[in-house]
Structure formats: structure tokens, C-alpha cells
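Asker: could you look at this predicted model? Sequence included:
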Amino acid sequence: MGLTSNKTLVLAVLSAVLLFAGTVWLWPRLARRSWRAVGGRIGLLLGTQLALFAAVGLAANQAFGFYASWADLFGQEKDQGVVVDHTPGGGPLEVVGSRRVPGAGGALPRAGGRVQEVGIVGRTTRIATPAYVYLPPEYFQPRYRTHRFPTAVVLTGYPGTASALVEKLHYPRTALELARDGRAKPMILVMMRPTVTPPRDTECVDIPGGPQTESFFAKDLPDALRSHYRVAEKAGGLGIIGNSTGGYCALKIALHHPDVYAAGAGLSAYYKAPIDATTGDLFQGDKALRNRADLWWYLAHMPAPDTSLLVSSSRRGETNYRDTLRFIERVKDTGRTGISSIVLESGGHNFNTWRREIPAALEWMSERLTEPLK
């Protein structure tokens, strides 16, 4: 039986109920002080707790889609995502610390690249947030000392931590390996949370009377990066990618600001900002602002931007699968905005799934960022 099968869930619930009833029924017989009685009590209590834990875990997994199969749960899903192109015809920035790229080997940055921990302060929004910046080996090599590199902003989900992009999703290591294999250009990666004013989930919205999160990503962040690093100066050299909430933000910001971001990739993204306890009232009754944050409404009512989008999902395990297919068709109908996709056969809303999609997504991003090595 599959992990997400109703039969599996029913079996787990029945097991928990039967073990609980058995514990109550057999407890008087196990009330003696012998080792056998004590062992029986321990076994019944442990079995009941494990069955209850399994039932609750299976129910939560069905509700939220964390894992699609037993192989997904135990990290055994290894098939890599493949991009399908649906397009017709084909401020101040302070460096806090730095370290080697995990798993890259080599002590010198010109051999393995470097990850710097930085603090970014928006010049106009005054938003301050931490980030990690991956600089490829070429950044430190003398022959490229005047070269500006294509750059991708990388966003986590909510609540997320920027360090997970380095340590769990392996973005720097993947970018390094792709460049070494000639599958992607050497790129700078700027890895951070979309939640720049925690604990509030701002959904990358300019909130009336609150944090101007979209403006931070659209204006302050690119300005800060260009003032401190040799990032691409043209719009064609900057992209944005994220998973879950970060994926929604990446798609929205690429759609709203094609003059800044040439491409946006949403892994396991959704397409409309939620309103819940973590977000509060994002729009303060402003209907125009709410519509603008709704990607369905935006594509139907606003001029199609000249940018490229990538979306991902799984046929089994992701709750956004049908919405993703609809989104692809909606973008194709614009006739101007490019759209590509990664669709796995199986994969839940988790790190293992995104690790399988990230290599293809970065390769896709590299193809759409025009700043070449000279």
C-alpha cells in the first residue's frame, strides 16, 4: 500500500484503536510485578504510542503533501527533473563571514568558490535581512577580474532559513558542478528568505503601512548587490528562483518587474497570496493591490511581460499539480511570456523533491541569463 493511500491511513488508525483497546483490556493481567508483566506493559504502551504517531503523521502527510511515497519519505527518490519548454518556437551590504562551498573541496576560492554570509539593508525600504552569497571560482581568477557575472536570487519557503539553501538544498555545490560540467554558466547566487521581516509572512507584498517587501526585492536588493559585487548590470543578467512561498515570490516578482529580472522559477509554487494567521491583512482592503498579487488575475488583465517563467510540480504528491497545468496554459495564452516546466512522476513538498529539480532549474536559469564569460 502506498504512503498516501487511504487504506494505509485506515490501517494505521485501526491499529492505534485496537492497541489502545488491547492495553485497557490486558492491563489488569499485566499488573503483576514480574519481569514478564513489566515487559508486557512497556510493549503495549510503546506499540500504542507508535501506532498513534504513525496515524497522525500519515494524516498530516495527506493534508499537506510532504511526501509522495515510501521512497520519497526515506530519501530514495533519485530521478532528476527535466525542463520542458512550452514557449512557441522553442544599498549597503556588509560581509559578515565567508566559508568554502560545502562538498566542493579545495581551500582556495579560485578553485572551489566561496560562500559569504552578509547583511543587506535596503536603501529605500530600510529592510534589513541576512543572506548568503555564493561566488563561483571564476570570480576570484585573474582572467575574470573585470567580468560581471549572471546572478540568481534564491528564496526559501516560509518560514525557512537561508542556511538551508546552502546546507540542505546544496545550491552552491550544484551551481559549481553544473559549471564544471559545462551545463551552466558560472553564476553568483544570493540566497535568502522571502520573509525579510520575521516572523510575519509578507508574501513579497508592499504592505500598506507595513514592510515594502516587493520593493526591497525589485529595487533595493539589485542596487545593493551591484554596489558590492561584480553582478550583471543589465536586466538580462539577473534571475530569481525559489521553492513554495519563495517560488510564488519568484514568479510574481519576475512578472511584475521584467525590467529587473529576466527569468523567474517557482518550484512547488502557488499562484495567489494566502491570507492567514502568519500573513495578517496584507492588503488593508486595497483591491488593486490584492489583484496585483494574484497571478491568475495579473495574467488575465495586465499586459504580458517579456520575461521567462519556470514552474514545477509532481503528478503524485504535490497539491499544486492541477493549478500548475492551468498556469502553464494561462501563460501560453499571453503569447509573449515564456513558460517552461518540470513535472516529476512522484515527489512531495520537501527538500528531497527540490534537490531533484534544482539542477535542471539552474541549467534553465543559466540559459536565460545573457551575461557571458569573456
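Answerer: Good, I have the coordinates.
Asker: C-alpha from now on. contacts and neighbour counts both.
Answerer: Noted.
Asker: what count of nearby residues applies to Glu98?
Answerer: Actually, residue 98 is Ser rather than Glu. 14 (other Cα atoms under 10 Å).
Asker: doesn't it belong to a strand?
Answerer: Yes - applying DSSP: H, G, I helix; E, B strand; the rest coil, one finds Ser98 inside a strand.
Asker: against Ser346, how distant is Gly239?
Answerer: Note on Gly239: its distance to Ser346, by Cα to Cα, to the nearest Å, is 27 Å.
Asker: who has more neighbours, the two?
Answerer: Higher neighbour count among Gly239 and Ser346: Gly239, with 29 against 19, using other Cα under 10 Å.
Asker: next up, a second structure to put side by side with the first:
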Amino acid sequence: MTVAVPDEVARQARETGVLESPWIWLTCAALAVACVGLTVLVRRRTGPRRCGIALAVVFALLATTAGVNAHVGYVRSGRDLVLLLQRGGGPLRDLGGEFEQDGSMPGTRQIRLGGPDGPAVERMVIADPGSAVPGGRNFVLLPPGYTDAANANRRYPTVYLVHGNPGGPEDWLAAGDAPGTLQRFYRLRALPPMIVVSVDLTAGHARRDWEGLDVPGGPKLETYLAHSVVPAIDRRYRTLADRGHRALGGMSGGAFAALNIGLHHLDAFGALLLAMPYEVPDNRKRLGEDRALLAANTPRDYLPTMPFPRPVAAILTAGTGTPGDVEAAHRIAEAFRSRGQQATVHTEEGFGHTWRTARASLPYLLAFAAEHFERPRG
């Protein structure tokens, strides 16, 4: 199956952001070398020598950071950098300075990104103490016209996206550029309006590799997503609250979470959107010594034989720069097909296991979801 995406949308999703430019790390590296050279020239003067060494170290660190970012594509612009800093805690934790209170949606904050064609982004805090999730910061991207009086009775399909590990829900707004991709789709009228939710599966610990699991003695993130986030979104927003109009996706660890949770909840999700997926949990120790629990959360083991009382459609994407990802995508797709389910694979030439691949894949994930929403099966 070929997923149709306008050339403009696909091209811009693959473009390098300002802060991803290799010239940044090359410049910092050159400055580090220059500082080393100046330090040698003034080696007999203690003060200038120390200053030169300090500057060389600083520029070397900046060059390393910029080089890694140029490869990974985590921070593309100044806005991405702000979102990253705001995750750090304290006064930077909230997006309060960038988001304004919206009177029509009590308890949410809203900003429109990308002009009149861009989605309105709202932050919705959903707590589930029973699942050990103190207050997940979920971001809801609403299509243009959602609040117009003419659309007061219109309902929309929903796509849920899960971040990677480590990471947080801001990542799909920044590194994943979901607002920009949606804005371009909507401007070209190439995607039906939909609600996109970037789900917080950090349980308040963004550096821990939870993989969306119900962790014994820890957060129950599968339960949180399926039984807290989805119902809360359906209550707050005008969704088409059925599996035929609901998709679940993610990147890397988020793709594993989407695969595992989606297969456990076929009654809730009719389409799975998986960027750089894998089918065996990386951190199996979180599931303890219970072999049955591990098997129940290892799609590689249970997918080839599981029943499908309801059909599901899946798209799997990977970058050819990471052959293991491509092999995993085809292996999982074949497992779906062997069970009579629709599955397609899309690859990005030369990309690796990075956010650049997730960003380039997102148009195909959303277009696949839209095709499923228009022709739901089951």
C-alpha cells in the first residue's frame, strides 16, 4: 500500500532546522581549535592561559552538543530550545509564558501555531493517582475551525502520539514538528481535520525508560493511556469516540508502547502508527521475574498467534541508515499480515534512529490514519 503525501509536506518535514545546521558545530569546533592555539601562544601568562583553556573547553562542548543535535534533530529552532529548557523544572517547567489562558476551556492553556492554518495547541493535565501518574501534561492539537460556531456540532477523529524514551510530550511539538506538519497539510487541504494528542507517558520522570508499561510496583502507563487519557479527551473534546476513528502511534520507545498498548486494546484503536518500532521491551527488569507478564508485554512473542476479533491497520516507518530498524519494521509488518491484518512499511533514505526520522515519517503516519478513518474496517 502506498501512502500519498504532497511533495511540499514531505520535503519540509525532511528539511534541516536552523539549529541543526552543521555549520554551528563546525564553527564551534574551529573556535575551540583557535582558543587552543592562542593558549599555546600565551602559555607563559597564567591568566590568559587559563582563560584560553576555559574557552576551548566551552567551545568544544558546544561543538559536541551541536554535532549530536545535527545528527539527531532534537532541537531545530529557538522555540524547540525553549520547550527543552522549560522541561528542566522550577520556573522553566510550565509553558505558562508562552501559553495564554483560554476562557472557553477551563483548566487548559492555548496557543495557535503556524498562523490561521495551524493547529491550536492546548495543554491538558490529566492525573491518575491510582495508576501512580501524578499529573500527565498532555498536549492537544485542535484543527482550524474547531471553535467556530459553524462547527459546533462537528466531531473529529483522534490520533494519539507517544514520545520516545527518555523524552516527554513536548517532543512531538518540537523535534517531531507535529504543528508544522499539520499546518502544511491543512493549508493544502490535503488532510481531513483531526485532533492530535501528544501523550505524556513519563509518570513525572522524563529520564526513565517506562516504555508505556504497567510496571509492577510503579506507574501503570498502559492503564493511564487507555483508561484515563482517552476517556478524558473524549469528554473534553468533540471526538468521534470509536475505534474506527482513533489511532495510536509513537516513535522508538513510544512506538513500542503504541504497538503493545494498541494490541492489548483492539477495542479502542483501529490504526497503529509506528515510527522506528521494536517488539521486545528494552528494560525487561521493570516487569520483574514474572515470565507470564513479560510474555504478555512482548509483541514478538504474542503477535504471531494472537486473535484479532477486530481488524487493525498498521504503518511502520524506519530510516535506512539503521538497517535493524528496517528489518524490525518488515518483521512486525509480516507478523500483522500473517494474522490477516493490513500493514505497510515506509522507509526514509539515509536517516537513522533519530527524531529526524520521526519528523520525516509523521506526514505518512497522519496520512495513513486519515485513510483508515475514511474507510474504517470493523
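Answerer: Everything's here; your move. These numbers come from a predicted model, not from an experiment.
Asker: shouldn't Tyr67 of the first structure be in contact with Gly347?
Answerer: Yes - counting by Cα atoms under 8 Å, Tyr67 of the first structure touches Gly347, with 6.4 Å between them.
Asker: mind listing the shared neighbours of these two?
Answerer: Gly317 (Cα atoms under 8 Å, 6 or more residues apart in numbering).
Asker: tell me the residue in the second structure aligned with Phe351 of the first structure.
Answerer: By TM-score structural alignment, Phe351 of the first structure lines up with Trp355 in the second structure.
Asker: what do you get for Lys272 of the first structure?
Answerer: Using TM-score structural alignment, the partner of Lys272 of the first structure in the second structure is Val280.
Asker: check the secondary structure at its match for me.
Answerer: coil.
Asker: ok, now which ones touch the match of Phe351 of the first structure?
Answerer: Shown in contact with Trp355 of the second structure (Cα under 8 Å, 6+ apart): 72-74, 175-176.
Asker: which of these fall in helices?
Answerer: Val72 (DSSP state H).
Asker: still contacting in the first structure, which of the contacts of Trp355 of the second structure?
Answerer: For these, the contacts that are reproduced in the first structure, applying both residues aligned by TM-score structural alignment, their matches' Cα atoms under 8 Å, are 175-176.
Asker: let me know the closest of the contacts of Trp355 of the second structure to Gly324 of the second structure.
Answerer: Ranked by distance to Gly324 of the second structure (Cα to Cα), the contacts of Trp355 of the second structure are led by Val72 at 17.1 Å.
Asker: let me know the helix or strand that Val154 of the first structure is in.
Answerer: strand 151-155 (DSSP states H and E).
Asker: which residues of the second structure does that strand align to?
Answerer: Going by TM-score structural alignment, strand 151-155 of the first structure sits over residues 158-162 in the second structure.
Asker: in the stretch 101-250 of the first structure, which spans are strands?
Answerer: 114-121, 128-135, 151-155, 188-192, 238-243 (DSSP state E, counting those that start in this stretch).
Asker: picking that back up, residues in contact with the closest residue to the match of Lys272 of the first structure other than its chain neighbours?
Answerer: Leaving aside its sequence neighbours, Val280 of the second structure sits nearest to Thr298 (Cα to Cα, 6 or more residues apart in numbering; 5.0 Å). By Cα under 8 Å, 6+ apart, Thr298 of the second structure lies in contact with 260, 279-281.
Asker: show me what Thr298 of the second structure lines up with in the first structure.
Answerer: Thr298 of the second structure maps onto Asp294 in the first structure, by TM-score structural alignment.
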